[in-house]
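Asks: Sequence plus predicted model, see below.
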Amino acid sequence: MSEVIPFRRRAAPLPAPVRGLELLRMEAEDARPATVLFLHGAAGAAWMWAEHLMAALAASGWRTAALSFRGHGASAGRESLHGFGLIDYLVDARAAIAALGGPVVVVGHSLGGLVAQMLLGDPRIRGLVLLAPVPPEGLAGANWRLAFTDPVLWQEVARMPWADAAGTRPVRLRSALFSDALPDHLAWGYIARLQSESLRALAEAQWPRPVASARLVGVPALVLGAAEDPLVPRDALLRTAWLHGAEHATMDRLGHAMMLDAGWPRVAETILRFLAARVP
């Protein structure tokens, strides 16, 4: 049985293993019916949500949970990481939803945003929030654009599958992930916690992947972009928002990893406004 804790100021989420997967959970007093499930992006893990957003939403009455896909964080499978694909991550997300029980709102960041879109059609999903998501059209076009406009950043991103062995500081990646408002010691501390990402999953994310439209399946959706994010272009975000009939906002003074950036409270506030207005 999964362990949960009620929200208290400065409380940390407790691990609740699901078939070898790391699933952090935080309860809330007088909680809403749905649980907010966070899905991390490439090279990340559940810890990225435990830093700020899990507690921020729990303080406003939302049960929260954060999953580490297989091979990430404390989940099993690190030795087989490069053989895992997007379907494997989708299976993990479905297992987490089953373990949580009841309706969920899925919040996905970057690669996790693509997995979140792949979940559409599941009747347990009551809301969708995408933070700088990989678009269903794939990232090939955006990557080619990045290679020509910022080759140094493109090379640093290309080395991310081997992040565990990185020996130099990726300066351009720091500015892509975080705004200058985030102190350097925090930015470099977060970057040091990044890990390798599956080569297979990254390759699959380059190409178009059919997903259901949130609008057509009756799921309210929100798409958030970051003004200082060169990794997911604004035009791709707008097309993703259009596909899903989603509310959309591009937030100033935030980098790609907006949930860890200095402006994370604005991200939390925007999500909470959406949840209050659109998710019963």
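Replies: Received it, and whenever you're ready, just let me know what you need. Residues are numbered from 1 along each chain as shown.
Asks: contacts, neighbours, all on C-alpha from now
Replies: Will do.
Asks: Between the two ends of stretch 38-50, how far is it?
Replies: Its first and final residues considered, stretch 38-50 spans 10 Å by CA to CA, to the nearest Å.
Asks: Which residues does it contact?
Replies: 12-13, 22-24, 64-69, 72-73, 93, 106-113, 115-116, 160-161, 163, 193-197, 202, 259-260 (CA atoms under 8 Å, 6 or more residues apart in numbering).
Asks: May I have the secondary structure class of S75?
Replies: Of the three states, S75 takes coil under DSSP: H, G, I helix; E, B strand; the rest coil.
Asks: which residues does the residue nearest to it when sequence neighbours are not counted contact?
Replies: Closest residue to S75 apart from its sequence neighbours, by CA to CA, 6 or more residues apart in numbering: L21 at 4.3 Å. Residues counted as contacts of L21 (CA under 8 Å, 6+ apart) are L67, S68, F69, R70, A74, S75, A76, D92.
Asks: what about versus this one:
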Amino acid sequence: MLEVIDKGGPTATRKTPLLFVHGAFHGAWCWDDHFLDYFADRGYHALALNLRGHGGSPSPAPINECGVFDYVQDVHTVAGRLPVAPVVIGHSMGGFVVQKYLAVHSAPAAVLVASAPPTGIAAATVRVACKNWRDSLSTRSFRRPLDFFAAPGVSRKTFYNPATPDEVVTACTARLGPESVRVLYRDLLYRRLARPKRVTTRMLVLGAELDGFFTPREVAATARAYRTEPVMFPAMGHNMMLEHGWEAVADRIDRWLGETLS
């Protein structure tokens, strides 16, 4: 059984549940720190799953053998248990999983938060490796990517803006877990790229000005692929739901959902 953190419940004005999908190395905890309570307090049924091999969710195969379609199936499994189709909200790799999910499943709306673009993460992978080349050479970054991304300097520069307090970076980095090499270095690089033309769901695309992974230009391209305009947050890093200022991100999602689901 997949582990799901479940808060709140449907109300007369908020009947559609929200299903949050975490990014690489993260887990449902990244939504539980702030977002789940925020949206539950506003009358939503808010849920965050741990994809297989993350947190308390078991995996029938070693995590390095898991593919992006396995993660899509996990989202489908949790969504299928709900009485109505949920809004799907994905961060980073989770945003890519959401894009793949929406190509074959319907949803009332979707939100991409600092998401991997539909064209994949090849450019981002090269940028991060070049910026942190010493750590890239000194860790088992291809066989155990967690060794690289959990290195203190890499974690800060990649996931957070420079002003993020050390205690936030340290606490969150300590909770990072293993990620699938197959997903990172095959599916999201070239093998299983997204197909925006198959997606008809209304989409909100959010980006961070100081994102260590994806540039504002890539965020704009993602929004364009889904026939919308991006919303950029200044002075924020990749982990928009964990940094100071997360409330502004949640507020923007809440306003958009109010307009979109009404």
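Replies: That came through, no problem. None of the values given here were measured: they were computed from a predicted structure.
Asks: Would you give the TM-score for this superposition?
Replies: For this chain pair, the superposition-based TM-score is 0.89 by TM-score structural alignment, normalised by the length of structure 2; 259 aligned residues with a CA RMSD of 2.6 Å.
Asks: counterpart of the residue nearest to S75 of structure 1 in structure 2?
Replies: L21 of structure 1 maps onto L2 of structure 2 when the alignment is built from TM-score structural alignment.
Asks: So for whatever residue of structure 1 lines up with T164 of structure 2, what's the nearest residue that isn't a sequence neighbour?
Replies: Using TM-score structural alignment, the equivalent of T164 of structure 2 in structure 1 is L182. Nearest residue to L182 of structure 1, sequence neighbours excluded (CA to CA, 6+ apart): A262, at 4.9 Å.
Asks: Surely that neighbour and A181 touch.
Replies: Yes: with contacts counted by CA atoms under 8 Å, A262 of structure 1 reaches A181, the gap being 5.9 Å.
Asks: Have a look at these two and say which one is more surrounded.
Replies: Neighbour tally, A262 of structure 1 and A181, criterion other CA atoms under 10 Å: the higher count belongs to A262, 19 against 13.
Asks: Alignment lookup: the more buried one to structure 2.
Replies: Aligned counterpart of A262 of structure 1 in structure 2: H244 (TM-score structural alignment).
Asks: In this structure that match contacts E167, no?
Replies: No: using CA under 8 Å, H244 of structure 2 is not in contact with E167; the gap is 11.9 Å.
Asks: Which secondary structure elements does the helix or strand harbouring T170 of structure 2 sit against?
Replies: For T170 of structure 2, the host element (DSSP states H and E) is helix 166-173. Applying 3 or more CA pairs under 8 Å, 6 or more residues apart in numbering; DSSP states H and E, one finds that helix 166-173 of structure 2 makes contact with helix 152-159.
Asks: Which neighbouring elements make contact with the helix it packs on?
Replies: helix 145-149, helix 166-173.
Asks: buried set for stretch 224-233 of structure 2?
Replies: A225, Y226, E229, P230, V231, M232, F233 (16 or more other CA atoms under 10 Å).
Asks: residue ranges for the strands of structure 1, please.
Replies: Secondary structure of structure 1, counting by DSSP state E: strands at 14-15, 22-26, 35-39, 63-68, 104-109, 125-131, 221-226, 247-251.
Asks: Check the mean deviation of the second one from structure 2.
Replies: Comparison of strand 22-26 of structure 1 with structure 2 after fitting gives an average deviation of 1.0 Å (mean CA distance after the TM-score superposition for structure 1).
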